[in-house]
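[1] Pasting the sequence and the predicted model now:
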Amino acid sequence: MSSNPLRHALSRMGGRDPHEQHRAATPLELFFDLTFVIAFGVAGSQLAHEVAEGKFVPGLLGFSFAMFAVIWAWINFTWFASAYDTDDWIFRVVTMVQIVGVLILTMGIEPMFHSLVEGEHVENRVMVAGYVLMRLALVAQWLRAARQDPARRETCLRYAKYLAIVQVGWIALLLVETDVATTFMLTIPLVVLEMATPYAAERKSRTPWHAHHIAERYGLLAIIALGECMIGAIETLRAIVATNGWSMDAALVGFGSTALAFGMWWVYFMLPAGRALHVRRHRSYLFGYGHIPIFAAIAAAGAGLHVAAYYINHEAHVDAAVVIASIAIPVAVFKTALTWLYSVMMKSADKTILAVTAGVLVLLAASIGMAAAGVPVTLCLLLIVLALAGSVAVDELRASGRIHAALEKLEAEATAPRPR
């Protein structure tokens, strides 16, 4: 190793300390995350376009496929980096290859959506090629870790082997051109195998990931996904101003769209995820996988705001109820998934949080009903914001204390000596 701390010379990939103090996201990880801004944006824009055209099934299929590919690849890189990030030149170069894979995958999202609309076959070759490139780069990382971390050699080799096998399946899928239904039926077992890989690989020994680092990384991706909501807010506001100029409606939509993103941010960060994951490390799979619908729902809410922009510009072929549903349903998925995740990480379901979630779902359903009854879209959007605001208020006044007490209890149980 070099004595120059600024030089990124080769370092042994022997595994990081899972209890390392002041562990934070690196500039390379932040740069890696930026590529996902583009992927979320493209997938959200395509979903918004298809929903505005009334093509719900191809829109949702395409969005689900794109979100899984993007989020799952991010999850795998994040957990590996938490355990084995050396920040030497090899790690950086291989990460650059993964970034190239993300960009290639992103380029394939729009053609994939178009092929689903046409309905003859799924044009997923570019997407899958980018995905496989990312995954093979990760295989190389696991092989390096296997060579340089003897204590976890078998775990790393299992990761490399299982990932490589699944990528053969994805490549085989590229060679088969079938109808849409058959393609997705062939995709399901590959998705199951992808998600089973971490569990199968770590069944005997675990990689040394850092709980607080993982929680920070997930929080950062949530913020990136919320950026898609802000883009949707700007698009909606621009549509109103371009059509009617600055008005009360413009002010209400500008406030409502921004408050929607801010409310989702506030609700997400209510749980001190780092502390919870640190004492509940055995729930890491549920924590990691449970974020997939959360991230996708945040991006979909941004897409819903894009649909509102199409509607206001008279470019949508759907009614107001569909417009509000395209925002309210993702928010409902977000809140429900987050409540489930809180319950899993806190070991039990808090009655206050469950009651608040139920109340939020009722208000979200009411917003759709109001739109169907002819209430202006702007007022329906404000009701969605009000639902989140009510959740934040109860969280701050009541749930926060209960969460803190529950965490302290879990931490005390974790540190208490066990009877012999």
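    Noted; the coordinates are in hand. Numbers count the residues shown, from 1 in each chain.
[2] okay, CA-based contacts and neighbour counts for the rest of this
    OK.
[3] For the stretch 301-420 of the chain, just list every one of the strands.
    Here the stretch 301-420 of the chain has no strands by DSSP state E, counting those that start in this stretch.
[4] In addition, the following structure is provided for comparison:
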Amino acid sequence: MGTMTEHTSTGAGHGRAVMPIIRMRARSRDENHRASTPLELFFDLCFVVAAAQAGVQLVHAVAEGHYVDGIAGYMFVFFALWWAWVNFTWFASAYDTDDVPYRIATFVQICGVLVFAAGIPDAFDGTDRTTAIVGYLIMRIALTCQWLRAASGESGAARTTALQYAAGLVIVQAGWIVLLLMPASAWIPGFFVLMIAELAVPAIAERNHQTPWHPQHIAERYGLFTIIMLGETIAAATIAVQSGIRDFDAADLLIPIAVGGVLIVFSALWIYFAVPIHEYLADQGNRAVLLWGYGHYFVFGSAAAIGAGIEVAVEEAVGEAHISTFAASAAVTIPAAMFLIFVWLMHSRHFKRDRIEQAVLPVAAILVLACTFAGHWAVPLAGLVAAGTVGVGVGLSTRSKS
């Protein structure tokens, strides 16, 4: 059990035997068929719990007309979720050994996710952020131990990078503890300072040596998380159908919302996966890759917010939301437009061949926003715009190839 052996790459990880303890060394970027492991998929699913909690709180806040507080709370909660997921994903792409210590450390991070999720309702409205921050610290402490373990198995520049990651994590987490002890008035400026510090850790740690993440693996991991976030919209559309069945008088409003929501999520999925992003990532330097990875905060956040917006639209249609039809429509169209814009900005534009192709997603985002003024037909019209965007994109792609 205590024998230390060198780590050797054996492919995707699905068929690898789990060794008790092996020396943690960086995996090769040239591995064939590198795919997500069952442990990574399980890790993602645990984030669904926390993302759903954030969505529920956003729905309640917007439905009651507390727009600013709701959006601010959602941004804080989602940043913590997204950043913990991002750090785990990139570390796993470079150092996944899938042995006993690695699995235990991952399970500890999952426990942190669950604690964080339990604290989301209080953290969202600012009444008590203690539970959420404790959960976040659990996730980060486990990751710090992973980086220290990586440092013990590396040498030279790779070892320095791992140690800088660990040191950066410790410093920033100490900052969160200090912020928790400070007066409530310090929360907003302190949050933004620590958010910048969190984002700076990878840039500083990797300025002289880049960890050997795998382009295809990272592209798949981000794609899978996008699917999970879009899944919230499918759940919201289901709620619309159920409400229509129970409240027959509102069915003429709820069924179109459900159809529009489904069209939006189907189109979003199609648009996101229309490009082989791993080819772009493989050819880019560290700065461009960091920008792509960081920019997905808005991709993931807007994808999840679409589902929350659908639920708000449903509540307004049945008279349970204390907001106008325009505001309820905007709860869907704004995140849908944001998704289109940020997928284009961070993802799709790198593969567009001319100005016409480049204009498709930005124009579609504008048209989706214009649907906000269509009253109760805003969501189905936005869905038709999204579906039409896919059709135009497919047509232009065919034109380019012919």
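    Good, I have the coordinates. Predicted model only: the values in this text are computed from it and were never measured.
[5] Quick check: Thr73 of the first structure touching Leu136?
    One correction, residue 73 of the first structure is Ala, not Thr. No - applying CA atoms under 8 Å, one finds Ala73 of the first structure not in contact with Leu136, separated by 11.0 Å.
[6] Count the residues that sit near Tyr159 of the first structure.
    By other CA atoms under 10 Å, 22 other residues sit near Tyr159 of the first structure.
[7] Next up, the contacts around the residue opposite it in the second structure once aligned.
    Here Tyr159 of the first structure is matched to Tyr165 in the second structure, going by TM-score structural alignment. Each residue near Tyr165 of the second structure by CA atoms under 8 Å, 6 or more residues apart in numbering is listed here: Thr144, Trp147, Val201, Pro202, Ala205.
[8] aligned partner of the fourth one in the first structure?
    Across the two structures, Pro202 of the second structure finds its equivalent in Pro198 of the first structure, going by TM-score structural alignment.
[9] Just the element for its match, please.
    helix 180-201 (DSSP states H and E).
[10] I'd like to check what contacts that helix. Which residues are they?
    Contacts of helix 180-201 of the first structure (CA under 8 Å, 6+ apart): 116, 119-122, 155-156, 158-159, 162-163, 166, 169-170, 173, 177, 285.
[11] What's the biggest helix in the first structure, counting residues?
    Ranked by residue count, the top helix of the first structure under DSSP state H comes out as helix 211-244.
[12] residue range for it in the second structure?
    Going by TM-score structural alignment, helix 211-244 of the first structure sits over residues 215-248 in the second structure.
[13] and Met338 of the second structure, what does it touch?
    Applying CA under 8 Å, 6+ apart, the residues near Met338 of the second structure are Phe298, Val299, Ser302, Ala365.
[14] What distance do you get for the nearest residue to the second one once chain neighbours are set aside to Thr333 of the second structure?
    The shortest distance from Val299 of the second structure to any residue other than its chain neighbours is 5.4 Å, reached at Phe339 (CA to CA, 6 or more residues apart in numbering). Applying CA to CA, to the nearest Å, one obtains 10 Å for the distance of Phe339 of the second structure from Thr333 of the second structure.
[15] of these two, who's got more company?
    Taking other CA under 10 Å, Phe339 of the second structure and Thr333 do not tie; Thr333 has more neighbours (29 against 26).
[16] which residue in the first structure lines up with that one?
    Match for Thr333 of the second structure (TM-score structural alignment): Ala328.
[17] hang on, its match packs against Ala365?
    Yes - assessed by CA under 8 Å, Ala328 of the first structure is found in contact with Ala365 at 7.5 Å.
[18] what about the residue mapped onto Gly290 of the first structure from the second structure, which helix or strand?
    Superposed on the second structure with TM-score structural alignment, Gly290 of the first structure falls opposite Gly295. Under the criterion of DSSP H and E, Gly295 of the second structure resides in helix 286-317.
[19] now do Met24 of the second structure
    Per DSSP H and E, there is no helix or strand for Met24 of the second structure.
[20] Map it across to the first structure for me.
    So, by TM-score structural alignment, Met24 of the second structure is matched to Met13.
[21] cool, Val314 of the second structure as well?
    Aligned partner of Val314 of the second structure by TM-score structural alignment: Ala309.
[22] got a list of what that match touches?
    Gly232, Glu235, Thr236, Leu237, Arg238, Ala239, Ile240.
[23] swap in Asp149 of the first structure?
    Met13, Gly14, Gly15.
[24] residues near the closest residue to His322 of the second structure other than its chain neighbours, how many?
    With sequence-adjacent residues excluded and distances taken as CA to CA, 6+ apart, His322 of the second structure is closest to Glu64, at 5.3 Å. The local packing of Glu64 of the second structure (other CA under 10 Å) involves 15 other residues.
[25] same thing with Asp128 of the second structure?
    16.
[26] Which residue of the second structure is paired with Ile368 of the first structure in the alignment?
    Ile368 of the first structure maps onto Thr372 in the second structure, by TM-score structural alignment.
[27] Now the closest residue in space to Asn208 of the second structure that isn't next to it in sequence: which helix or strand?
    Once flanking residues are discounted, Asn208 of the second structure sits nearest to Ala157: 7.4 Å by CA to CA, 6+ apart. Using DSSP H and E, Ala157 of the second structure maps to helix 156-181.
[28] buried stuff in that helix?
    158-169, 172-173, 175-176, 179-180 (16 or more other CA atoms under 10 Å).
[29] residue ranges for the helices of the stretch 251-400 of the first structure, please.
    273-279, 284-312, 320-345, 351-372, 377-394, 400-415 (DSSP state H, counting those that start in this stretch).
[30] export these to TSV and tack on distance to Val128 of the first structure?
    Output for these, formatted as TSV (distance: least, CA to CA, whole Å):
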stretch	distance to Val128 of the first structure
helix 273-279	32
helix 284-312	19
helix 320-345	26
helix 351-372	36
helix 377-394	36
helix 400-415	41
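[31] Ranking those helices by mean neighbour count, which comes first?
    helix 284-312 (a mean of 25; mean count of other CA atoms under 10 Å).
[32] any idea what Thr389 of the second structure aligns with in the first structure?
    So Thr389 of the second structure corresponds to Ser391, using TM-score structural alignment.
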